[in-house]
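A.B. asks: With the sequence up front, the predicted model follows.
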Amino acid sequence: MTTPPFDPPSEADIAVVSAQLGRTARGVVGIAARCACGNPTVVATAPRLADGTPFPTFYYLTHPAATAAMSTLEAEQVMPELAALLDDETTAAAYLRAHEAYLADRAGFGDVPEIAGISAGGMPTRVKCLHALAGHALAAGAGVNPIGDEALRRSRWSPGRCECLEPGAASAAR
């Protein structure tokens, strides 16, 4: 099984992610997507943390503006609308493929029986967490996760426009 192509985290990346999260970043195995300025937007996280905790969320959205945008969509009750898209057989099949791709990406970093078959965001049958689905869509690229793509399209945030909160943080990740 091949592992997804992403940058290994640098010390500067870990510092930026820790600042984004407001806590020490844990289990980061890669930077799966970056802001237009180069800062991390999505991290890939080990499926088992150093303390032994299983961690199913392989693609973890860390960018504060992106996470705020997904929280806004959730607060605006967009999730039922996105879940209704799964009534379409083509969308449901694509969402199932996204789930399978997510599991395959994570499997390259270890087998954790406690989370076998569990991806993130409610995949493959529900829409549960837009943060996880948007993180996967950003990491995997457009066209892989239809619900994540749609959440990003509906959000007020864009991966092509820097909205990093700290002016000096942009140069720290490069």
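C.D. replies: Received the coordinates, thanks.

A.B. asks: use CA for all of it now, contacts and neighbours both
C.D. replies: OK.

A.B. asks: Let's check: the centremost residue of this protein is which one?
C.D. replies: Gly135 (2.0 Å; Cα atoms, centre = their mean).

A.B. asks: didn't it look like it was pressed against His63?
C.D. replies: No. The criterion here is Cα atoms under 8 Å, and Gly135 misses it with His63 at 9.7 Å.

A.B. asks: got any residues that touch both of the two?
C.D. replies: Taking Cα atoms under 8 Å, 6 or more residues apart in numbering as the contact rule, Gly135 and His63 both touch Val42.

A.B. asks: Report the contact partners of the residue nearest to the centre of the chain.
C.D. replies: Counting by Cα under 8 Å, 6+ apart, Gly135 has contacts 42, 59-61, 148.

A.B. asks: Now go through the residues you listed and say which are in strands.
C.D. replies: Among the contacts of Gly135, the members falling in strands (DSSP state E) are 42, 59-61.

A.B. asks: next, the one to line up against it:
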Amino acid sequence: MSENAPADAPATSPEPALAPVDPQDLAVLEEQLGRVPRGVVGIAARCVCGRPLVARTAPRLPDGSPFPTTFYLSHPGAVAAASRLEAVGVMKEMNERLAHDDELAAAYRAAHEHYIAQREALGHVEEIAGISAGGMPTRVKCLHALMAHALAAGPGVNPIGDETLELAKDDWRPDRCTC
């Protein structure tokens, strides 16, 4: 667990405040991603064992590039589960429902606004103003990004991210360590 979160906090609880990124977390992220992580400002969600699930990234990378993906899914098991769901065409059905279900569409737009607000809290980058991730607010484009947002924000914020977590539970779950 982070220094900011109580030891008994749920695995997917968001960090209450940004603390300096622990070098051990950066080492774990590098191991998980297979590359040096870029622009990490915090760990947005952790495995029940304490290792990162989701990195929180700056809206502008150190090289100056704008980076809209505030919540970056890092855990290999979660990444694989999201990839499997994408491979079997889950997004097509989600997009169809999104186009015809006004309540789902409104909740998804609210998730988009939440995502943008979370990024804006880190700083404003004009090139990505109004852009969130995962296809929000009008389509489902990347289950990895939506799962990361759901893990970082907690249940009830991103309906498609929550649904992705539910669909992935036979392959990967945030309440069971597979690190």
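C.D. replies: On my side now, so go ahead. Nothing here was measured: the structure is a model prediction, and the numbers come from that model.

A.B. asks: picking that back up, between the ones in strands among the contacts of Gly135 of structure 1, which has the most around it?
C.D. replies: Tyr59 (31 neighbours; other Cα atoms under 10 Å).

A.B. asks: For that residue, give me its contacts.
C.D. replies: So Tyr59 of structure 1 contacts 32, 42-45, 132, 135-136, 139 (Cα under 8 Å, 6+ apart).

A.B. asks: Out of these, which end up buried?
C.D. replies: 32, 42-45, 132, 135-136, 139 (16 or more other Cα atoms under 10 Å).

A.B. asks: Just those residues: which are in helices?
C.D. replies: Per DSSP state H, helices hold the following members of the buried ones among the contacts of Tyr59 of structure 1: 132, 135-136, 139.

A.B. asks: I'd like the residues you listed laid out as a markdown table, including distance to Glu114 of structure 1.
C.D. replies: Output for these, formatted as a markdown table (distance: Cα to Cα, whole Å):
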| residue | distance to Glu114 of structure 1 |
| --- | --- |
| Ala132 | 19 |
| Gly135 | 22 |
| His136 | 21 |
| Ala139 | 24 |
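
A.B. asks: Out of these, flag the one nearest to Pro4 of structure 1.
C.D. replies: Taking Cα to Cα as the measure, Pro4 of structure 1 sits nearest to Ala139 out of those, at 9.1 Å.

A.B. asks: remind me, longest helix of structure 2?
C.D. replies: helix 102-120.

A.B. asks: ok, how many other residues are close to the closest residue to Thr24 of structure 1 other than its chain neighbours?
C.D. replies: The shortest distance from Thr24 of structure 1 to any non-neighbouring residue, by Cα to Cα, 6 or more residues apart in numbering, is to Ser18 (4.8 Å). Residue neighbour count, defined by other Cα under 10 Å, stands at 15 for Ser18 of structure 1.
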